[in-house]
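Chemist: Below is the sequence, then the predicted model.
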Amino acid sequence: MKLKGLHSVHFLGIGGIGMSALARWFNHVGIPVSGYDRTPSPLIEELVREGMQVTFDDLVEQIPARVRENKANSLIVWTPAMPADSPQLNYFRDNGFELQKRAAVLGMITKDMPTIAVAGTHGKTTTSSMIAHILKHTGKNVAAFLGGVTQNYQSNLILHDEAKGQATVVVEADEFDRSFLHLHPDTAVVTSVDPDHLDIYGDPDHLVEGFQKFIALIAPKGRLYIQSNALHKIEKPNKSLAVISYGINSGKVKALNIRPKAGAFIFDYQDENCALEDIQLGMPGFHNVENILPAISIALTMGVKPQEVKEAVSSFKGVKRRFEIHVQEEGKVYVDDYAHHPEEIRAFLSSVRAMYPHYKLTAVFQPHLYSRTRDFAKGFSESLSLADEVLLLDIYPARELPIEGVDSAMLLEDIGSANKSLQTKENLLDYLAKSKPELLVTIGAGDIDRLVGPIANLMKTYEN
């Protein structure tokens, strides 16, 4: 099926953040959109305001007639979260409609548009958001499907201008469930190839094999930007592919002279043709300085002027739950981050230390997935040891059932911090109210984000 021939798109599970972004894109390009979801939400209300038809009754008669009567030119986008006995889902299956998951539909979009795809076991949401922002800020016609909500646009979707003709699409290439193998990149970024998602891949070698297959999808004479430490893990799939390594003090594209300060990092950029001094990045972190290197290089390659690139970088406000500073006052600082892998935690805590070297650092960590906690227990303990005090919450199970013998307590013994303890979400605020931490960070990809607002409000009330 080709997108240009579509008459209608119907979404089963339209209210999810990734699905709703796809729905808004199809609506933006003029294809009628409808959908079903179980419960109303502010996100769905926004879709309805934009002209989309949404029902909360999983009934065949709620499917618009234009969809039912034009099977050949209707696309059904569905999520595996739909129950197996769903009347709408089974109607579409029984009647031979084209059903595709979100990843495959993103692949269809990238086949028709020049595409920059960002992959990596960490950093892909931030890096793809940085690329999209620099291009958008400097006047390039760009669409972006991102894995997080950007602070500049308060959305995980950036829409292109249809009237300007051909647009470039920036997409986050997710290795989970091998979703990134549906994409058709002209330019790709690989931020890291550290072991992760071993519940999907089985072992690190098969994860690397997955990335190798993704890189093989890059168009002939395309470009691959790859972080220096990941370069040795990947074989170049064809002679015409341009491979550009990047890193801090290493690679063809590098960051030099990095100067952390409260709330920002300042650095110099250098590639084989260009040098930019005193770039200010308001999204702190050594890892975020590294993440923005391919974004700068891609923009320069696309003809953006160096001074415009510097201005765009300085205007980037970051991504929600990625090094998000909620409190920064004399004697007390609170930062929240989505980190859920040992290497991400190491990079995050090292950067926090560099920004606030004289503060006692307290880290609250909620492990994500039983399998990940089991597979990387030693790594978690070592990276968390960068904090002066570590507070561990229960594991967030996400899609998994409990694994016998795997819990947060198994991390405690190998954590080298002077103070360490197990806490519950219910008693955490009381503990923090009594201990009054100077520099507090919350870390994790589960539902720890529900505590961010209450913790920030608490910290604003007490004095150190």
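Modeler: Perfect, thanks for sending it.
Chemist: Please count neighbours and contacts with C-alpha atoms only from this point.
Modeler: OK.
Chemist: contacting residues around the most centrally placed residue in the chain?
Modeler: Taking CA atoms, centre = their mean, the centroid of the chain lies closest to residue 125, which sits 2.8 Å from it. By CA atoms under 8 Å, 6 or more residues apart in numbering, the residues touching residue 125 are 118, 146-148, 172.
Chemist: Farthest pair within those?
Modeler: 118 and 148 (13.3 Å; CA to CA).
Chemist: What residues sit buried inside stretch 342-351?
Modeler: 342-351 (16 or more other CA atoms under 10 Å).
Chemist: Helices along the stretch 51-200 of the chain, start to end?
Modeler: Using DSSP state H, counting those that start in this stretch, the helices of the stretch 51-200 of the chain run over residues 65-68, 87-94, 102-112, 124-137, 198-201.
Chemist: Now do the third one: which elements does it pack against?
Modeler: It stands for helix 102-112. helix 17-28, strand 74-78 (3 or more CA pairs under 8 Å, 6 or more residues apart in numbering; DSSP states H and E).
Chemist: Next secondary structure element downstream of the first one?
Modeler: Okay, so that is helix 17-28. Where DSSP states H and E defines the elements, the next helix or strand beyond helix 17-28 is strand 33-36.
Chemist: what does that following strand rub up against?
Modeler: For strand 33-36, contacts defined as CA under 8 Å, 6+ apart pick out 8-14, 23, 26-27, 52-58, 63-64.
Chemist: Now restrict the residues you listed to buried residues only.
Modeler: 8-14, 23, 26-27, 52-55, 58, 63-64.
Chemist: Let's see which of those residues end up in strands.
Modeler: Cross-referencing the buried ones among the contacts of strand 33-36 against strands under DSSP state E gives 8-12, 53-55.
Chemist: For residue 308, find the nearest of the helices and strands packed on helix 102-112.
Modeler: Closest among the helices and strands packed on helix 102-112, once you apply CA to CA, is helix 17-28, at 27.6 Å.
Chemist: Could you measure from the residue nearest to the centre of the chain over to residue 21?
Modeler: According to CA to CA, to the nearest Å, residue 125 stands 15 Å off from residue 21.
Chemist: which one of the buried residues of stretch 342-351 sits closest to residue 31?
Modeler: Of all the buried residues of stretch 342-351, residue 31 sits closest to residue 344, with 39.6 Å by CA to CA.
Chemist: One more to weigh against that first structure:
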Amino acid sequence: MTTSIAPLDSLGRVHFIGIGGVGMSAVARIMVARGVPVSGTDAKDLPVMHDLASAGARIAVGYHQDNLADAQTIVAGSAIRADNPELAAARAAGLPVLHRSEALAATMAGHRVVTVAGTHGKSTTTSMIAVLLKAAGVDPSFAIGANVPALGVNAAHGTSDIFVAEADESDGSFLNYRPLIAVVTNVEADHLDHYGTPEAVFASFDNFAALLPADGVLLACADDAGARALAERTASQGTTRVLTYGTSDDAGIRLFDGGPGAVSVAVGDKVHRVELQVPGRHNALNAAAAFAVAVELGVEPEAAAAALGHFTGASRRFELKGQGRGVRVYDDYAHHPTEVRAALSAARSVAGGNKVHVLFQPHLFSRTREFAKEFAEALDAADTALILDIYAAREDPVPGVTSALIADQLATGRLVAAGEAVDALAAVAHDGDVVLTVGAGDVTAYGPVIVEALGG
């Protein structure tokens, strides 16, 4: 999907179709802050649209071709169908239509760009980098695929020449960016509905690393086999510098993870303690990546390590929703087996010797079909695993593919109807236990309801 990127000042009035989405609103927010005339629409009236209207964007609810008005460039969200009246009218009028990533790339021009890619951990790591830099006295522009409590928003125009952005590999659009520093947290087979084969996924990351200039750097996680292999392949090309981070002895940035309160990172022989407020080995690795980026950008190591203590998490990334009867309820966006394992590992560390109960909603028929066995193995780490029906998102049903493909392989779990999920969890959870809602769909809405059922 590589393309030439238009300069921001050449876009004219920009109209966003689907402006309420977290990724779309991020780009729109930055454009408005930079003086670009922006308009946008969405099917629903969402809070972020009011924020954008207050900032100066022209916002409408509902799709109609008249909403295009005097727009000169169109940005369409990935969920927008070809028969959307605004998109159809734009194409009929011959207006340029940009993918969200192309619009974001236009806002990056003239900046030192840091992109974070990987099958998992992108939003959290990007958030950590932005929070760290701001706490260390740097004011970056940033665009993140999740709201970040410590930042108050998911995107902003900063005063420095640094731009930090999450780079989404799901549809290959991360190839539209031109980073100076590229972080790769991990590389696994996923989004096979787009790529077709694992080999095509790995090749796309090779192409991503190849975007780096001679004075750039690839920061790859040495603890992940896919990212390590990418680092080795990139280093063999000799065209850009490669630096690894992780617990491995040969990592350039060493992570020492003794659990909560005992996390530190090392550059050379100098060890720096990190006051990390989020649990789990995966978050410790994300913190090591953020530390490495900051040091590459000239932040003193001591200041970088201290600044990580300001990160309190990202929305839907092991986010505490509340508690009742001594039971803590968390929500996590995990939708790949590796992410589910990481979320449950974090829940175990928080629960101590108490039990962990999970409500999981599979995301996409294609992903459920490909990874049913792996999902079941990951979910069996919970004491109770309840499985909802598949959240279809953009896909049509696939014959024979249901949540039973996962549930039938579970040792400690079962399918549960939406109407009985809350009562079932409230019945099994006791003082000190952790309840975790997991998935990329609307399972997130269950968290507050579970808290209420627990008397919280």
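Modeler: Looks like it arrived, so ask away. These figures come from a predicted structure and were not determined experimentally.
Chemist: I'd like the TM-score for the two structures, please.
Modeler: TM-score of the superposed chains, computed with TM-score structural alignment, normalised by the length of structure 2, equals 0.91; 443 aligned residues with a CA RMSD of 2.2 Å.
Chemist: hang on, the earlier thing: please identify the most buried of the helices of the stretch 51-200 of structure 1.
Modeler: Highest mean neighbour count among the helices of the stretch 51-200 of structure 1 (mean count of other CA atoms under 10 Å): helix 124-137, with a mean of 25.
Chemist: Output the residue interval of structure 2 matched by that one.
Modeler: Residues 122-135 of structure 2 are matched to helix 124-137 of structure 1 when aligned by TM-score structural alignment.
Chemist: ditto for stretch 367-377 of structure 1
Modeler: Counterpart in structure 2 of stretch 367-377 of structure 1, with TM-score structural alignment as the criterion, is residues 362-372.
Chemist: Quick one: the strands in the stretch 151-300 of structure 1, in order.
Modeler: 155-158, 168-172, 187-190, 223-227, 242-248, 253-261, 264-270, 275-281 (DSSP state E, counting those that start in this stretch).
Chemist: so which of the helices and strands packed on helix 102-112 of structure 1 gets nearest residue 178 of structure 1?
Modeler: Nearest to residue 178 of structure 1, of these and by CA to CA, is helix 17-28 at 16.3 Å.
Chemist: what's in contact with the closest one?
Modeler: Helix 17-28 of structure 1 has contacts (CA under 8 Å, 6+ apart) with 9, 11, 13-14, 32-33, 43-44, 47, 52, 102, 145, 147, 156-157, 159.
Chemist: Average offset of it relative to structure 2?
Modeler: Here helix 17-28 of structure 1, set against structure 2 after superposition, deviates by a mean of 1.4 Å using mean CA distance after the TM-score superposition for structure 1.
Chemist: Could you find the closest non-adjacent residue to residue 147 of structure 1?
Modeler: Computed as CA to CA, 6 or more residues apart in numbering, the closest residue to residue 147 of structure 1 that is not its neighbour in sequence is residue 125, at 5.2 Å.
Chemist: against structure 2, where does the longest helix seen in structure 1 fall?
Modeler: Taking DSSP state H as the criterion, structure 1 has its longest helix at helix 286-301. Here helix 286-301 of structure 1 aligns to structure 2 at residues 281-296, judged by TM-score structural alignment.
Chemist: list the buried ones in that stretch?
Modeler: So for stretch 281-296 of structure 2, counting by 16+ other CA under 10 Å, buried means 281-295.
Chemist: what do you get for stretch 180-197 of structure 2?
Modeler: Result for stretch 180-197 of structure 2 [16+ other CA under 10 Å]: buried residues 180-192, 195.
Chemist: one step back: can you name the residues in contact with the match of helix 286-301 of structure 1?
Modeler: 121, 124-126, 128-129, 132-133, 181, 183, 185, 219, 221, 245-246, 253-255, 257, 259, 263, 265, 276, 300-301, 304-305, 308, 342, 346.
Chemist: try 7 Å this time
Modeler: Outside stretch 281-296 of structure 2, the residues that touch it by CA atoms under 7 Å, 6 or more residues apart in numbering are 125, 128-129, 133, 245-246, 253, 255, 257, 265, 301, 304-305, 342.
Chemist: Kindly report the same for stretch 413-423 of structure 2.
Modeler: Here stretch 413-423 of structure 2 has contacts from 384-388, 404, 407, 450, using CA under 7 Å, 6+ apart.
Chemist: about what we covered before: name the residue in residue 118 and residue 148 of structure 1 with the higher neighbour count.
Modeler: The residue with more neighbours, out of residue 118 of structure 1 and residue 148, is residue 118; 30 against 22, by other CA atoms under 10 Å.
Chemist: Would you map the strands across the stretch 351-464 of structure 1?
Modeler: Under DSSP E, counting those that start in this stretch, the stretch 351-464 of structure 1 gives strands at 361-365, 389-392, 419-422, 439-443.
Chemist: what's the burial count for residue 352 of structure 1?
Modeler: A count of nearby residues for residue 352 of structure 1, using other CA under 10 Å, gives 26.
Chemist: Check residue 421 of structure 1 too.
Modeler: Neighbour tally, residue 421 of structure 1, other CA under 10 Å: 13.
Chemist: Structure 2: which residue goes with that one?
Modeler: Under TM-score structural alignment, residue 421 of structure 1 pairs with residue 414 in structure 2.
Chemist: Relative to residue 439 of structure 2, how far out is its match?
Modeler: For residue 414 of structure 2 relative to residue 439 of structure 2 (CA to CA), the value is 16 Å.
Chemist: Enumerate every residue touching residue 183 of structure 2.
Modeler: Applying CA under 7 Å, 6+ apart to residue 183 of structure 2 gives the contacts 115-117, 218-220.
Chemist: got TSV for these, with distance to residue 175 of structure 2 too?
Modeler: Below are these laid out as TSV (distance: CA to CA, whole Å):
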residue	distance to residue 175 of structure 2
115	11
116	12
117	10
218	14
219	17
220	17
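Chemist: tell me which of those residues is nearest to residue 368 of structure 2?
Modeler: residue 117 (22.7 Å).
Chemist: how close does the closest one sit to residue 169 of structure 2?
Modeler: 7 Å.
Chemist: And the two? Which one has more around it.
Modeler: Per other CA under 10 Å, whichever of residue 117 of structure 2 and residue 169 has more neighbours is residue 117, with 26 against 18.
Chemist: Hmm, residue 166 and that one touching each other?
Modeler: Yes: using CA atoms under 7 Å, residue 117 of structure 2 is in contact with residue 166, at 6.5 Å.
Chemist: just to revisit the earlier point, can you name the two of the contacts of helix 17-28 of structure 1 that sit furthest apart?
Modeler: Those two in the contacts of helix 17-28 of structure 1 that are separated most widely, counting by CA to CA, are 32 and 147, at 24.5 Å.
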